[in-house]
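Chemist: just the structure for this:
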Amino acid sequence: MSDEKNGYATLGYEQARDQLLEVVRELEAGGKSLEESLELWEKGEELARVCERHLEGARKRIDDKLASVGEADEPPSDGE
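Modeler: Purely as a prediction, here's the structure:
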């Protein structure tokens, strides 16, 4: 099941992270059947992918901003 089909893709980073933390708590608490545990694990994997996509986007924005600041700080070349 992909995150687009289950609605996870529309979650913001904080929402996905909070839901992922809840999944981890439930798994750590135990007491679930094997099938319930597998479903929770799969949900956690999907939520982790959503979080990772948000973090990758943030990294790219930071890298892009740092690159543009670095370009502005470079002295003009000899040809200019």
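
Chemist: for the rest of this, base every contact and every neighbour count on C-alpha atoms.
Modeler: Will do.

Chemist: what packs against the lengthiest helix in the chain?
Modeler: In the chain, taking DSSP state H as the definition, the longest helix is helix 34-73. With contacts taken as 3 or more Cα pairs under 8 Å, 6 or more residues apart in numbering; DSSP states H and E, helix 34-73 sits against helix 3-6, helix 13-29.

Chemist: to compare against the first, here's another:
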Amino acid sequence: MTEEMKAGPDERLSYEQARAELASVVERLEAGGTSLEESLALWERGEQLAEICQRWLDGARARIDAARQRAED
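Modeler: A predicted model of the protein is given here:
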């Protein structure tokens, strides 16, 4: 986890926590029945969670690439 990810409480979420919350947000949006304002708030939260997940995945990819590079050397 990078220092940037440690900045706020949302960024302290594990990948699994962020992914689970994102799935919940998507379910609520797909179900409909929310006001426009609530839908927009859910969409914005989903974007935040997707960014957190992507940072975790990018970090995992970097670790894998580094391990492969060490194995090749």
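
Chemist: care to give me the TM-score?
Modeler: TM-score of the superposed chains, computed with TM-score structural alignment, normalised by the length of the second structure, equals 0.89; 68 aligned residues with a Cα RMSD of 1.3 Å.

Chemist: show me what residue 44 of the first structure aligns to in the second structure.
Modeler: Applying TM-score structural alignment, one finds that residue 44 of the first structure aligns to residue 46 in the second structure.

Chemist: also residue 34 of the first structure?
Modeler: Checking TM-score structural alignment: residue 34 of the first structure goes with residue 36.

Chemist: for stretch 37-45 of the second structure, which positions count as buried?
Modeler: Going by neighbour count (16 or more other Cα atoms under 10 Å), the buried part of stretch 37-45 of the second structure is 39, 42, 43.

Chemist: so what touches that stretch?
Modeler: Residues outside stretch 37-45 of the second structure that contact it (Cα atoms under 8 Å, 6 or more residues apart in numbering): 22, 25, 29.

Chemist: next up, the contacts around the closest residue to residue 24 of the first structure other than its chain neighbours.
Modeler: Closest residue to residue 24 of the first structure apart from its sequence neighbours, by Cα to Cα, 6 or more residues apart in numbering: residue 44 at 7.5 Å. Listed by Cα under 8 Å, 6+ apart, the contact set of residue 44 of the first structure reads 20, 23, 24.
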